[in-house]
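Engineer: starting from these lines, generate the structure:
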Amino acid sequence: MAQPSQTLRNRWQTLTKCVCDGARLMVGQGDYQTYADHVRRTHPDQEPMTELEFFRNRENARFGVGNTSGFRCC
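Structural biologist: Have a look, this model is predicted:
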């Protein structure tokens, strides 16, 4: 059986990860590891983007880069 302090520590780590992931999603920046795991699991024939490519992709999507509808924040 797990020590009470260890269980509390695990719960705290889970909570802080959820809060951080939620904050990243609010600003349009997803979690790279979640993305990479998804691509490897559901698209085994594709290589996931690098972490830098993923970051740039999310930033471009957030600010409408390459979007022909005319939206841009700045």
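Engineer: for the rest of this, base every contact and every neighbour count on C-alpha atoms.
Structural biologist: OK.
Engineer: same for the helix or strand where Cys20 lies, what does it pack against?
Structural biologist: Cys20 is part of helix 4-26 when elements are defined by DSSP states H and E. Here helix 4-26 is seen to pack against no other helix or strand when contacts are counted using 3 or more C-alpha pairs under 8 Å, 6 or more residues apart in numbering; DSSP states H and E.
Engineer: for the comparison step, fold the sequence that follows:
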Amino acid sequence: MKPSFQSIRKWAVQTARLCCGVPDYDVYVKHLREHHPERPVPTYAQFFRERQEARYKGMGGRCC
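Structural biologist: Alright, predicted model coming up:
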């Protein structure tokens, strides 16, 4: 069975976002609701800020 164009497109978009460091909010919300229903769902802005802080550890930019 061949994968559909939509499933390939979804995979490609998600892969590109991860390569560029842009987290996938929809996937995170789905995971949170399925596996951690007791936790509140953050807004996109809160989610993005938390992901950026986790990625850069709250430090300024690096030169190298």
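Engineer: can you find the partner of Pro37 of structure 2 in structure 1?
Structural biologist: With TM-score structural alignment defining the correspondence, Pro37 of structure 2 maps onto Pro44 in structure 1.
Engineer: give me the distance between that match and Asp37 of structure 1.
Structural biologist: Counting by C-alpha to C-alpha, to the nearest Å, the separation of Pro44 of structure 1 from Asp37 of structure 1 is 10 Å.
Engineer: go on, Cys73 of structure 1?
Structural biologist: As judged by C-alpha to C-alpha, Cys73 of structure 1 and Asp37 of structure 1 stand 31 Å apart.
Engineer: likewise Phe63 of structure 1?
Structural biologist: Applying C-alpha to C-alpha, one obtains 25 Å for the distance of Phe63 of structure 1 from Asp37 of structure 1.
Engineer: kindly report the same for Leu52 of structure 1.
Structural biologist: In terms of C-alpha to C-alpha, Leu52 of structure 1 sits 16 Å off from Asp37 of structure 1.
Engineer: pick out the residue nearest the middle of structure 1.
Structural biologist: Against the mean C-alpha coordinate of structure 1, by C-alpha atoms, centre = their mean, the closest residue is Asp31 at 1.5 Å.
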